[in-house]
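Visitor: sequence and predicted structure below; questions after.
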Amino acid sequence: MKTILNQQDADSFYEQLLDAHQGLDERQSALLNARLILLLANHLGDAKVLHECVEAARQMPAP
């Protein structure tokens, strides 16, 4: 699992995520997030890494 920034243009990706959620209600936004997570997980495909990512996300402190 990579925990150090590994994107060439992270700011543009973050902006794209924000734009994708514009105009969506809370339910639609949650569904978009769920679909995106499943697509990215499928693309990654490594069960061990996915497990590590889920555990790391659960342990991150709340803002």
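Guide: Great, that's in hand. Residues are numbered from 1 along each chain as shown.
Visitor: C-alpha only now, for contacts and for neighbours.
Guide: Fine.
Visitor: quick one: the strands in this protein, in order.
Guide: Counting by DSSP state E, one finds no strands in the chain.
Visitor: dropping in the other structure now:
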Amino acid sequence: MTKLNIETNIADPDAFYEKLIDAHNGLSDEQSQFMNAKLVLLLANHIGDVDVLLEALALARAGVAAEPPRPAA
């Protein structure tokens, strides 16, 4: 069984992060969320290993509050 690699695995992570942020420039919040969803699905398809994807889902969800959103004050 393949295990999720959580070690730095990008040659220049800062440059990639900059490109990721740049890709969102000029998008509305809704468009940005849609782009993120598309990116997740594209990368999940590329990975293809359901066990690795489930591990990634669990790690991504860990520590994220499950409380419902609060109304604006």
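Guide: Structure's in. What do you need? A quick note: this is a predicted structure, and the numbers were derived from the prediction, not measured.
Visitor: superposing both, give me the TM-score.
Guide: Scored by TM-score structural alignment, normalised by the length of the first structure, the superposition of the two chains gives a TM-score of 0.92; 62 aligned residues with a C-alpha RMSD of 1.3 Å.
Visitor: Cys53 of the first structure versus the residue positioned nearest the centre of the first structure, what's the distance?
Guide: The centre of the first structure sits closest to Ile37, judged by C-alpha atoms, centre = their mean, with a distance of 5.5 Å. To Cys53 of the first structure, Ile37 of the first structure is 11 Å away according to C-alpha to C-alpha, to the nearest Å.
Visitor: so where is stretch 15-30 of the first structure in the second structure?
Guide: Aligned by TM-score structural alignment, stretch 15-30 of the first structure falls on residues 18-33 of the second structure.
Visitor: buried set for that stretch?
Guide: Ser32 (16 or more other C-alpha atoms under 10 Å).
Visitor: residues near the aligned partner of Asp46 of the first structure in the second structure, how many?
Guide: In the second structure, the residue paired with Asp46 of the first structure according to TM-score structural alignment is Asp49. Neighbour count for Asp49 of the second structure, taken as other C-alpha atoms under 10 Å: 14.
Visitor: show me where the first structure has its helices.
Guide: Counting by DSSP state H, the first structure has helices at residues 10-21, 26-44, 47-59.
Visitor: in TSV: those, plus distance to Thr3 of the first structure.
Guide: Below are the helices of the first structure laid out as TSV (distance: least, C-alpha to C-alpha, whole Å):
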stretch	distance to Thr3 of the first structure
helix 10-21	14
helix 26-44	15
helix 47-59	9
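Visitor: out of these, which comes closest to Met1 of the first structure?
Guide: Nearest to Met1 of the first structure, of all these, is helix 47-59, at 5.6 Å by C-alpha to C-alpha.
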